[in-house]
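Visitor: can't give you the sequence, but here's the structure:
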């Protein structure tokens, strides 16, 4: 890429695209008629599209990134600004003030580090992406380099910490021709997990990974969700323990629940009409903290996968959806037990039942207020009719 996309042209394209009845082809023709080169117009239109997607994906935390230069792959891989902010806050606690971002991409995490008062050296191996990175995060020292080729002997562990987000979706096959999924094979990440753990012998490491990843022994794990959607597992050798992190994009606050050395034992209650089911935030479930939360709330874990809790009374808890129990029955009776309702949602995450199978058996369309929750399997399987609390 010889030149960066022109910001004035991007603004002009955005203005025309925002007009009533505007079409992309019409805007392209208009900009071409003004004498702009085809390649420049295409780049401007693409930036408008990607910024629109980023505005939706990152709202409201992406307000400071409205004029970033983006790529399709980079936008998909970039940390949500509020998640990046959480990463930065953890690193600040370490006391080290200079971060080496080994896989900086478009700079989402590097920008958060800068905003948190840290110095940043950002590495990006692709020249075009590195040019966008330098535009997006001008305060960082940007190096166009593969992190596996860096001589880390030049960096003192007391002064630097390392952040890394290994690429986990490469298309190459293994030597025997198999296409093992990279996200399930950390040695096929770029850089590999062994490269990361070797650095951990000298440096504090902070690493992003998929939620299913099991961190090295003795490393802390943070299961992170945004607005109830599980986003990532974040891990570091600078801390220990298991943590669930729930980020609310409306308040821009991150709430953390950590493993307790002496958790309160949960109570045992049978599901009954008039009680309440609680659908836990997936960060809590994935972190394995369902039992601990149940004990703290004075309610019971139900089902097989730690997704649901049950209590005989309503208990305020910000990190669970609450439903009032109206009925419970064997799943074979679902059609007759929901016949009086306008429709039902069907929640099967705790069971082995297929959604289509149950939708057909119920004879009901989807609905926002009423739901059937299927708990367990086999002899312990139970259908619970619930209504969502306001």
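Guide: That came in fine, so what should we check first? Just so you know, these numbers come straight off a predicted model, no measurement behind them. Numbering: from 1, shown residues only.

Visitor: okay, CA-based contacts and neighbour counts for the rest of this
Guide: Will do.

Visitor: longest strand in this protein, by residue count?
Guide: strand 320-329 (DSSP state E).

Visitor: next secondary structure after that strand?
Guide: Going down the chain from strand 320-329, the next helix or strand is helix 334-337, by DSSP states H and E.

Visitor: can you tell me how far residue 51 is from residue 345?
Guide: Remark: distance between residue 51 and residue 345 (CA to CA, to the nearest Å) = 34 Å.

Visitor: I meant to write residue 12 there.
Guide: 45 Å.

Visitor: those two: which has the busier surroundings?
Guide: Between residue 12 and residue 345, counted using other CA atoms under 10 Å, the more crowded position is residue 345 (20 against 17).

Visitor: for the closest residue to residue 345 other than its chain neighbours, what are its contacts?
Guide: Using CA to CA, 6 or more residues apart in numbering and skipping residues adjacent in sequence, the residue nearest residue 345 is residue 371, 4.2 Å away. When contacts are counted by CA atoms under 8 Å, 6 or more residues apart in numbering, residue 371 touches 344-347, 385-388.

Visitor: and with 7 Å instead?
Guide: 344-346, 385-387 (CA atoms under 7 Å, 6 or more residues apart in numbering).

Visitor: any idea which helix or strand carries it?
Guide: Assigned by DSSP H and E, residue 371 falls in strand 370-375.

Visitor: quick one, the next helix or strand after that strand and strand 320-329 angle?
Guide: Helices and strands here follow DSSP H and E; after strand 370-375, the next one along the chain is strand 382-388. Between strand 382-388 and strand 320-329, the angle comes out at 130 degrees (axes from the mean of the first three to the mean of the last three CA atoms, to 10 degrees).

Visitor: structure B:
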């Protein structure tokens, strides 16, 4: 975003127009809204800025909650902004560890800083880009204990008694799905991150697909999922890390928060025979390497070698699992599967897969579904063969 756009959005004239645009119901016709703003005296550039910002606010509602209605955003800032419920967990940990002050290095538009401030922490937010810093200053204005300054994360000195939070900017596209991330893909680099974690009580938010080999020794690595989607990996150090915890999977859902922890990656449980129930572990458990501990706690085992589905005859409900009752075990043959589905009147089918080369949407189209029934089809590998498990979701 250019400074002129930020100045417009923070001016009384621009703020009033933005509020009116963002409040429009549904998905407004951009051509009609552009014409209306031009008639109201806004230039082409100003109109584009207002419509873009209104669209960002609408998109941000699901991620940032009610705060989105008053925030100023950028596309990159919204993409990287921590989800509201996850940011609240960050703030709660800092508070529980006994800190009153936090330095947010590379605060962006201020997503985490907002949660820290709302938790009653004194926040010093640092952002290298002056325009983004101005937006963060606007966003944090309701909190007198928060201040924003322009500066570099690498050269900012934090007071000895303050906790440090860092969310490095990603230099490469598609970072959220990248399994192997190099230190030079981040700003500041992972080398800087390692130094920070070795010296300070700090929390560093990284992409959940980070290679485990890049996790510095002596830190707590916590994978966080929200709504069954793995949102982030946070590395905690110093007074923000819990003694004896090297790996953690925090699952946030409608029923609240649940966490699985261990001193390090768990010892695997060997695969065993298919039981009457198959369970899909939350992605945070899988990413954290704690699947073996979850299997032992639930009396289950993997359905096949290297497959992250668990099975057993009776697996109790758990916030870390989605469970499915197995109603039929079929060969992974579309013709045989289609025949079985027709016989059962299955017209709505959710397709899941692990360990097989299959594209769920394309596979579902091949089945010619008809009927009023619904089911879940799990394509996977057992110890002996590839199978299709026709299942019913358990609540």
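Guide: On my side now, so go ahead. Keep in mind the model is a prediction, meaning the values are calculated, not measured.

Visitor: mind checking the TM-score on these two?
Guide: TM-score of the superposed chains, computed with TM-score structural alignment, normalised by the length of structure 1, equals 0.83; 368 aligned residues with a CA RMSD of 3.1 Å.

Visitor: ok, back up a step: what distance do you get for the residue nearest to residue 345 of structure 1 to residue 388 of structure 1?
Guide: 8 Å.

Visitor: what's the residue nearest to residue 345 of structure 1 aligned with over in structure 2?
Guide: Superposed on structure 2 with TM-score structural alignment, residue 371 of structure 1 falls opposite residue 376.

Visitor: so what's the spatially closest residue to residue 267 of structure 2 that is not a sequence neighbour up against?
Guide: In space, and not counting its chain neighbours, residue 267 of structure 2 is closest to residue 292: 5.6 Å by CA to CA, 6+ apart. Shown in contact with residue 292 of structure 2 (CA under 7 Å, 6+ apart): 266-269.

Visitor: need the three-state assignment for residue 292 of structure 2.
Guide: Here residue 292 of structure 2 takes the helix state, with states given by DSSP: H, G, I helix; E, B strand; the rest coil.

Visitor: tell me how far it lies from residue 241 of structure 2.
Guide: Applying CA to CA to residue 292 of structure 2 and residue 241 of structure 2 gives a distance of 23 Å.

Visitor: equivalent analysis for residue 95 of structure 2, please.
Guide: Look at residue 95 of structure 2 and residue 241 of structure 2: by CA to CA, they are 13 Å apart.

Visitor: just residue 164 of structure 2 next, same as before
Guide: 12 Å.

Visitor: also residue 79 of structure 2?
Guide: 27 Å.

Visitor: the two: which has the busier surroundings?
Guide: Between residue 79 of structure 2 and residue 241, residue 241 has the larger neighbour count (other CA under 10 Å), namely 22 against 13.

Visitor: chain neighbours aside, what residue packs nearest to that one?
Guide: Residue 241 of structure 2 sits nearest to residue 220 (CA to CA, 6+ apart), 5.7 Å away.

Visitor: what of residue 361 of structure 2?
Guide: Nearest to residue 361 of structure 2 is residue 351, by CA to CA, 6+ apart, at 7.6 Å.

Visitor: in a helix, that's where the one you found is, yeah?
Guide: No. Read with three-state DSSP, residue 351 of structure 2 is strand and lies in no helix.

Visitor: give me the aligned partner of it over in structure 1.
Guide: Match for residue 351 of structure 2 (TM-score structural alignment): residue 346.

Visitor: check contacts around its match.
Guide: 355, 371-373.

Visitor: and residue 9 of structure 1, that one's in a strand?
Guide: No. Counting by three-state DSSP, residue 9 of structure 1 is not part of a strand but helix.

Visitor: give the equivalent position in structure 2 for it.
Guide: Using TM-score structural alignment, residue 9 of structure 1 pairs with residue 17 in structure 2.

Visitor: so the residue nearest to residue 267 of structure 2 versus residue 206 of structure 2, what's the distance?
Guide: For residue 292 of structure 2, the distance to residue 206 of structure 2 - CA to CA - is 24 Å.

Visitor: again with residue 12 of structure 2
Guide: Counting by CA to CA, the gap from residue 12 of structure 2 to residue 206 of structure 2 is 37 Å.

Visitor: of the two, which one has the most company?
Guide: Set residue 12 of structure 2 next to residue 206 and count neighbours by other CA under 10 Å: residue 206 wins out with 23 against 11.

Visitor: checking the residue lying closest to the more buried one once chain neighbours are set aside next. Helix, strand or coil?
Guide: Leaving aside its sequence neighbours, residue 206 of structure 2 sits nearest to residue 233 (CA to CA, 6+ apart; 5.1 Å). Put simply, residue 233 of structure 2 is strand when judged by three-state DSSP.

Visitor: residue 233 of structure 2: how many residues sit nearby?
Guide: 24.
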